[in-house]
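1. Got a predicted model here, sequence first, then my questions.
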Amino acid sequence: MKSDALRGHLDAMILSTVEAGPLHGYAIIEALALRSGGQLDLPTGTVYPALRRLEAAGHLTSAWSTDSGRRRRTYTLSRSGRAVLATRRQEWATFSGMVTRVLRATT
């Protein structure tokens, strides 16, 4: 998938991934790959800065946890993150519907 196609959508995809419950960074990367049918193979250098940006904006909260003896930062969707995600979903539905109508047009 072209990185240009992701621009502007990565934050919403991360928020959606964390919506079901707390996840650490690598689990978020794995979930994005799984949900996309393997189409998204995002490097840590793309995802971790986005996680920090979303946390700084108040859309995610984080806490340290220990999993299998490893200390990891776990991210949780905040109240403002839920509101942003709802808005982004509506914007996406409107945008993707418009693009579909334009691409299917025969006149």
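-> It's in.
2. going forward, measure contacts between C-alpha atoms and count neighbours the same way
-> Will do.
3. residue contacts, Arg88?
-> By Cα atoms under 8 Å, 6 or more residues apart in numbering, the contact list for Arg88 reads Ala12.
4. Give me the nearest residue to Ala33, chain neighbours excluded.
-> Leu40 (4.9 Å; Cα to Cα, 6 or more residues apart in numbering).
5. Check Ser80 too.
-> Leaving aside its sequence neighbours, Ser80 sits nearest to His59 (Cα to Cα, 6+ apart; 5.3 Å).
6. how near is the one you found to Arg70?
-> 25 Å (Cα to Cα, to the nearest Å).
7. Pick out whichever of the two has more residues nearby.
-> Shown here are His59 and Arg70; by other Cα atoms under 10 Å, His59 has more neighbours (23 against 7).
8. what sits against the spatially most central residue of the chain?
-> Closest to where the C-alpha atoms of the chain average out (Cα atoms, centre = their mean) is Ile14, at 1.5 Å. By Cα under 8 Å, 6+ apart, Ile14 lies in contact with 28, 32, 51.
9. here comes the other one, which I'd like you to weigh against the first:
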Amino acid sequence: MVYQLTPALLDAMVLAIAEGEDAYGYMIAQRLRNIASQKESSLYPVLKRLLEAGFLETYDQEYQGRNRRYYKITEAGRGQLLFYRKEWDEFKTAADEILIGGEEDEQE
């Protein structure tokens, strides 16, 4: 994809994934691969940043004889996600006015 994920947008997407269900790193990386060609290893600094900010918390659960670390959104994370969604909506509306609105203006 031509468009790049900014750190804030990546944070928002990780929080949105965790809001839907508790998720482990590989699962989050797979969901993000649909829109960004990120290496799984580049996701872990994002998760660490969100943990340190108090937006995510972790717990371990056994899976096929190994521990799997799950990430769960916190109340602070839900608040931050709400903020990101409002910002995204404003950004998307402004971008659409230029990208889509501009085409409509030219056709008139």
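-> Cool, got the structure. None of these values were measured; they are calculated from a predicted model.
10. Got a TM-score for the two of them?
-> The TM-score (TM-score structural alignment, normalised by the length of the first structure) is 0.85; 102 aligned residues with a Cα RMSD of 1.6 Å.
11. Tell me which stretches of the second structure form strands.
-> Remark: strands assigned in the second structure by DSSP state E are 23-24, 56-63, 66-73.
12. ok so, going back, aligned partner of the residue nearest to Ala33 of the first structure in the second structure?
-> Mapped onto the second structure by TM-score structural alignment, Leu40 of the first structure lines up with Ala36.
13. do you know how far its match is from Glu19 of the second structure?
-> 20 Å.
14. Repeat that for Gln107 of the second structure.
-> Gln107 of the second structure is 41 Å from Glu19 of the second structure, by Cα to Cα.
15. and the corresponding residue of the first structure for Ala12 of the second structure, how many neighbours does it have?
-> Using TM-score structural alignment, the partner of Ala12 of the second structure in the first structure is Ala12. Other residues lying near Ala12 of the first structure total 19 when counted by other Cα under 10 Å.
16. Equivalent analysis for the one 3 residues further on, please.
-> By the criterion of other Cα under 10 Å, Leu15 of the first structure has 25 neighbours.
17. Surely it is in contact with Ser78?
-> No - look at Leu15 of the first structure against Ser78 with Cα atoms under 8 Å: they stay out of range, at 9.4 Å.
18. Between these two, which contacts overlap?
-> In contact with both Leu15 of the first structure and Ser78: 59-60, using Cα under 8 Å, 6+ apart.
19. what about the aligned residue in the second structure for Ala56 of the first structure, distance to Thr58 of the second structure?
-> In the second structure, Ala56 of the first structure lines up with Glu52, judged by TM-score structural alignment. Distance, Glu52 of the second structure to Thr58 of the second structure, by Cα to Cα: 11 Å.
20. the more surrounded of these two?
-> Neighbours around Glu52 of the second structure and Thr58, counted as other Cα under 10 Å, are more numerous at Thr58. The numbers are 16 against 11.
21. hang on, the earlier thing: restricted to helices, list the contacts of Ile14 of the first structure.
-> 28, 32, 51 (DSSP state H).
22. Quick check: the first one vs Gln90 of the first structure, distance?
-> Here the criterion is Cα to Cα. By it, Ile28 of the first structure lies 22 Å from Gln90 of the first structure.
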